[in-house]
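Enquirer: Take a look and give me a structure for this.
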Amino acid sequence: MLIRIGYDIELGVTAPTALIYMLQVHPSRAADIPAGEAITISPPLATDHYRDAFDNQCARVHVPLGVGSVRLRNTAVVHDSGLPDPVDAGAIEHAPADLPTHTLAFLLPSRYCEVDSELLPFAWAHFSGTAPGWPRVQAICDFVHRHLRFDYQRARANRTALEAWRERIGVCRDFTHLAVTLCRCMNIPARYVTGYLGDIGVPPVPYPMDFSAWFEVWLGDRWHTFDARHNTPRIGRVVIARGRDAADVPITMVFGVNKLQRFDVVTQEVSA
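Expert: Now for the predicted structure:
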């Protein structure tokens, strides 16, 4: 399967600043984009490219005085298996003492995932009786999927997992933060993922295409994909970045006053 991805994002700025963007496909999918990505910045500006601590591809754009707006555009074609997310119902859960050390950071509280809150006793009261491993993570996804009501108009950039749990509303990042937090409360390493997820194999949704958020948990000997928002295996996920929560993987971050002037995202299947 071939999937066309891309975006057209424009930010208005009023003073010299720096803009960080994490809008390149994750290195783990580089082999699936043989022609590469066609990222452009208008006007052309000096840019530093680097990898962060989670191996995400990042860039810092130097925005000088007099630049009224910065426009980021990209288009690429990704080769994908066309298969839904793998399911491994027998994947086992490990005690913290037996986990690989590289997973331990994903057990800790983070900016939007308050493991050290009232969610901790709630998680143990509601999920300790479920079978450990895959069934327990699926039970958490089932709960979050039922507990939160998706409302694109009620998106809020600073809503935490605890607040989403209390307010019972959110968008995909809120579903993901709450599920990640509940998994960590149960000592299951969980990390936040952002990327492209189009309406492939499902009815199209009645709101604009956007980037999506889901999560991965460490079970058995590897990371597995889960999605509390859709709560079903999906086709065509393209990872951009991974981190502890949304604070680690901002699509764009401007150090100063700015205004979003344009935001278009494309994710669609194309013929060979």
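
Enquirer: C-alpha from now on. contacts and neighbour counts both.
Expert: Noted.

Enquirer: for the residue nearest to the spatial centre of the chain, helix, strand, or coil?
Expert: Taking CA atoms, centre = their mean as the criterion, Thr194 is the residue nearest the geometric centre of the chain, at 2.1 Å. When classified by DSSP: H, G, I helix; E, B strand; the rest coil, Thr194 comes out as strand.

Enquirer: could you measure it against Gly236, distance?
Expert: 13 Å (CA to CA, to the nearest Å).

Enquirer: same question, Asp264
Expert: Taking CA to CA as the measure, Asp264 falls 19 Å from Gly236.

Enquirer: Could you check which of those two is surrounded by more residues?
Expert: Gly236 (25 against 14; other CA atoms under 10 Å).

Enquirer: Contact partners for that one?
Expert: Neighbour list for Gly236: Ile3, Asp80, Ser81, Gly82, Leu83, Pro84, Tyr196, Leu197, Gly198, Ile200 [criterion: CA atoms under 8 Å, 6 or more residues apart in numbering].

Enquirer: if I look at it, how far off is Val205?
Expert: Counting by CA to CA, the gap from Gly236 to Val205 is 16 Å.

Enquirer: Please apply the same query to Asp116.
Expert: From Asp116 to Val205 the distance is 35 Å (CA to CA).

Enquirer: With neighbour numbers in mind, choose between those two.
Expert: Asp116 (14 against 9).

Enquirer: now the helices for the stretch 51-200 of the chain?
Expert: 119-127, 134-147, 161-167, 172-185 (DSSP state H, counting those that start in this stretch).

Enquirer: For the comparison step, fold the sequence that follows:
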Amino acid sequence: MLIRAGYRIGFDCLNPMPIHLLLSVHPDRRGDLVTDDKLRTDAGAEVTREQDALGNLATRVLAPAGPITFSAEFVVRDSGLRDRQAPGAGQLPVEALPVEALPYLLPSRYCETDRLGDLAWRTFGGVAPGWARVQAICDYVHDRITFGYHNARPTRTAAEGHEEQVGVCRDFAHLAVTLCRAMNIPARYCTGYLGDIGVPASTAPMDFSAWFEAYLEGEWFTFDARHNIPRIGRVVVARGRDAADVAITHTFGQAILTRFEVITEEVEATAADTSEGAARMAVA
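Expert: The predicted structure follows:
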């Protein structure tokens, strides 16, 4: 299947400033791009793209004072399958984990394992280690937090989300990540596109989504505590310890957000789409 995705994000910059953006499809999925996802801007700003320390594809822009809009629209090929399930996947002991997984056991800006460790062991200590334990955590978070865009707060931590019992997708992900880490399961935060594919369409405006991945038996598996069902059509943009690592935009100065639109929808494949996409990618 093919998915059309993209964004239009506008700022009014009070002064010239650098802006850091994580909006490119993750390197793991770039082979699935049918057309280019190159970021475009209407202000003639200097744009560079590079891989960051966590393996994400970042864009740096030196924005002039005044209005600036960032946009991209592209097509990506997807398997059309739901998130992979492996109910028998076991949990590796900490001493057997690869070194690259160890940072995802530690507390981070939004994931305070030290504050929720006792709760995690009381609640999930009796659940079989591995997939069953991660799924039990997802069930708990899904039932604990009530979703609502009006509940969004950029400074809310996992412990605060647990206490307040409200939030958006990032809050579901942060709490699940924190509880997994407290149970010695490496977990990392993910952001990307997730459209209403294979589920009833939402009346809310499309937005970027957040979910998480847990490390079991030597592999990273996708989990989503907000929706808590396997979904179709995830396109990962960035992975990190939590949302602080993978902010979609980061302005290094005073700027007012003036526009925010996200596109994610299934489209029908045609021979013209495929050949045009191949040609555009070859030129890029």
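
Enquirer: Can you tell me the SS state at Trp223 of structure 1?
Expert: Look at Trp223 of structure 1: counting by three-state DSSP, its state is strand.

Enquirer: before we move on, what about the one 10 residues further on?
Expert: Here Pro233 of structure 1 is coil, with the state taken from three-state DSSP.

Enquirer: which one in structure 2 is aligned with it?
Expert: Counting by TM-score structural alignment, Pro233 of structure 1 lines up with Pro230 in structure 2.

Enquirer: ok, now which ones touch that match?
Expert: Residues near Pro230 of structure 2 by CA under 8 Å, 6+ apart: Arg82, Asp83, Arg84, Gln85, Phe223, Asp224.

Enquirer: Please apply the same query to Ala89 of structure 1.
Expert: Residues near Ala89 of structure 1 by CA under 8 Å, 6+ apart: Trp134, Pro135.

Enquirer: Wait, Leu108 of structure 1 touches Leu120, no?
Expert: No. Leu108 of structure 1 lies out of contact with Leu120 (CA atoms under 8 Å); the separation is 11.8 Å.

Enquirer: thinking again about what came up before, in strands only, show me the contacts of Pro230 of structure 2.
Expert: Among the contacts of Pro230 of structure 2, the ones falling in strands (DSSP state E) are Phe223.

Enquirer: Pull out the buried residues from the contacts of Pro230 of structure 2.
Expert: Asp83, Phe223, Asp224 (16 or more other CA atoms under 10 Å).

Enquirer: Mind putting those into CSV with distance to Leu179 of structure 2?
Expert: Shown next, in CSV, are those (distance: CA to CA, whole Å):
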residue, distance to Leu179 of structure 2
Asp83, 21
Phe223, 13
Asp224, 14
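
Enquirer: quick check, nearest of these to Ala187 of structure 2?
Expert: Phe223 (9.8 Å; CA to CA).

Enquirer: how near is that closest one to Gly126 of structure 2?
Expert: Distance, Phe223 of structure 2 to Gly126 of structure 2, using CA to CA: 21 Å.

Enquirer: what's the most buried one of the helices of the stretch 51-200 of structure 1?
Expert: By mean neighbour count, with neighbours taken as mean count of other CA atoms under 10 Å, helix 172-185 ranks first of those at a mean of 29.

Enquirer: And that one against structure 2, how far off on average?
Expert: Helix 172-185 of structure 1 differs from its equivalent in structure 2 by a mean of 0.1 Å after superposition (mean CA distance after the TM-score superposition for structure 1).

Enquirer: which bit of structure 2 covers that helix?
Expert: Helix 172-185 of structure 1 lines up with residues 169-182 of structure 2 when matched by TM-score structural alignment.
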